[in-house]
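*Asks:* Return atomic coordinates for the entry below.
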Amino acid sequence: VRPVTNRDIGLKVLCKAPAEAAQSTDIVAIHGLGAHPDDAWCKNDGTTEEPEWVNWLIEDDMLPAVAPHARIMRYGYQSEWFGKEAMQQNVSTVADRLLRALRRKREEFPFRPLLFIAHCFGGLVVLKALLEAEQYKSEWPGVFASTTGLIFFGTPFRGAEGMSQMEMLEAARREYHEDE
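*Replies:* Predicted structure coming up:
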């Protein structure tokens, strides 16, 4: 997993909506812990020796094909969860920064339909952001009212009670060790 740098943080437009699209939608993908905001949505269609990375958020025959009138974005945050670069922020901080980025990016069309795709911790960020947007509608115009869809992958809505911290660390060590 490559490190998340300052250039990777924030809301990045991956695919612009066509200018002629009368009714476009904003789709925002938010990655999970320990993932890079661009790599989280990729799969290696090649081999270990000759990788061919496919990002389903941007490939013409994937998400853009089924959502041709959408502006597709991804939100990045510092997501290292152990080691010297471990994140020093909580879900509230990340959610607040997401809301600020959405307000800037959607300034021209704050009530454009909005769909979130979230993985792991990213799902908790989306939920916190939506709670804030619903409670403080004037500060975050259109975010809650325009959210038309939520897609969650592996979001720990009930915590991670099935594993102890040691089991989670051991699983992470195995995962990272295999990637080296």
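*Asks:* make it CA atoms for all contacts and neighbour counts henceforth
*Replies:* Noted.
*Asks:* which stretches of this protein form helices?
*Replies:* Ranges of helices in the chain, per DSSP state H, are 63-66, 91-105, 121-135, 143-146, 165-179.
*Asks:* Let's compare: structure for the following, please.
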Amino acid sequence: MASRKSLVLETIYDPGPRGITATVDLVLIHGLNGDYLKTWTHTTTNVCWPKDLLPIVFPHIRVLSLAYDADIYGNTSVTGIRENAQTLLARLRDVRELRHHGRSIVFVAHSLGGIILKQALSIARSDRRYQHLFSATRGFLLYAIPHFGADQSSWLSMAKSFAPVTRRRFSWKGRHSELVDSLTRNSPDIANLCEDFRFLARRFAIVSFYENRMWPGTRAPIVDKTSALLFLEHEEPVPLDADHMNLCRFEDAEDQGFQTTCWYISRVAQGFGHGLDERVLVQIAGGNGVIELEQY
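*Replies:* Here you go, the predicted model:
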């Protein structure tokens, strides 16, 4: 496994060694102060749903997760949103062999990860090296993406609660990562990217989850509904009863958030709302929380 600071695309689950042909690549992109595994891991049960639960429901989906340095404080990386986006594209191109160029791609992003995703798709559309990735993308599930930014004080308050006591005491007044500045409300960079992306987004299936709970110590959600939605006709807005860090973490297979996520993964993989087959039967098996999907 990669270290938390590495710029790599880590394979979380690969159907190949199990004799199963992968039909979809699911690509995870964590957010600010996140981690390629911990962002998706429940803090009580330690269930990492892309690794522990998703392969049971969708054994034919290969799961990949981008690891990059997204620390708010103590971050010495000079890599910005565009550089991280280019790295994502390069790594994804490398893991998709020539014979798999047509395999569908579904992205799952949290917070800053969605901004990196939007930048990556904007690059892929015009860069010949990555146009096959753009063409293979069916859509994405977006968890609390600050399309229009968020208050800087909220980001810093959230980061402070994760910092070790010694780090709070000695280094908390140090300069924060430039990534925070990029996510501040009314940031020109984020506004321009959002405007450009709205044009591209028409070809993709989009599900936007937004938080309904405040982060402790704040007076409002970190990313409120008005910033978490793109307000596109075909976008599906989904509220989740969780705060910014926990709306993409699920306790077990019976967690309603996980079941909702699986439902939308199945639909996005087919490009719902864009002329592809939408007839998906979803049955939740009684008692075990496993979702069975039948496409016909």
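*Asks:* For the two chains, what TM-score is obtained?
*Replies:* Here the TM-score for the pair of chains, by TM-score structural alignment, normalised by the length of the first structure, is 0.80; 162 aligned residues with a Cα RMSD of 2.2 Å.
*Asks:* Redo the helices of the first structure as CSV? Include mean neighbour count and distance to E20 of the first structure.
*Replies:* Formatted as CSV, these follow (neighbours: other Cα atoms under 10 Å; distance: least, Cα to Cα, whole Å):
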stretch, mean neighbour count, distance to E20 of the first structure
helix 63-66, 15, 15
helix 91-105, 18, 19
helix 121-135, 21, 29
helix 143-146, 20, 21
helix 165-179, 11, 44
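*Asks:* As a markdown table, these with distance to P37 of the first structure would be great.
*Replies:* Converted to a markdown table, the helices of the first structure look like this (distance: least, Cα to Cα, whole Å):
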| stretch | distance to P37 of the first structure |
| --- | --- |
| helix 63-66 | 17 |
| helix 91-105 | 13 |
| helix 121-135 | 10 |
| helix 143-146 | 21 |
| helix 165-179 | 17 |
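*Asks:* closest to R112 of the first structure out of these?
*Replies:* Closest to R112 of the first structure of the helices of the first structure, according to Cα to Cα: helix 143-146, at 6.2 Å.
*Asks:* Which neighbouring elements make contact with the closest one?
*Replies:* When contacts are defined as 3 or more Cα pairs under 8 Å, 6 or more residues apart in numbering; DSSP states H and E, helix 143-146 of the first structure sits against helix 121-135.
*Asks:* Please repeat the previous calculation with a cut-off of 10 Å.
*Replies:* Helices and strands touching helix 143-146 of the first structure, by 3 or more Cα pairs under 10 Å, 6 or more residues apart in numbering; DSSP states H and E, are helix 91-105, strand 114-119, helix 121-135.
*Asks:* Provide a list of residues in contact with K51 of the second structure.
*Replies:* Each residue near K51 of the second structure by Cα atoms under 10 Å, 6 or more residues apart in numbering is listed here: T11, I12, Y13, D14, L37, W40, T41, V63, L64.
*Asks:* List the contacts of the residue mapped onto V95 of the second structure from the first structure.
*Replies:* Counting by TM-score structural alignment, V95 of the second structure lines up with K105 in the first structure. Contacts for K105 of the first structure (Cα under 10 Å, 6+ apart) come out as L11, K12, V13, M73, L99.
*Asks:* Ok, Q131 of the second structure next?
*Replies:* Q131 of the second structure makes contacts with L89, L121, I123, A124, R125, as judged by Cα under 10 Å, 6+ apart.
*Asks:* Could I get those in TSV, plus columns for distance to S161 of the second structure?
*Replies:* Output for these, formatted as TSV (distance: Cα to Cα, whole Å):
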residue	distance to S161 of the second structure
L89	32
L121	33
I123	35
A124	36
R125	38
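*Asks:* spatially speaking, which residue is in the middle of the first structure?
*Replies:* I30 (0.7 Å; Cα atoms, centre = their mean).
*Asks:* my guess is that residue meets I72, correct?
*Replies:* No - using Cα atoms under 10 Å, I30 of the first structure makes no contact with I72, being 11.5 Å away.
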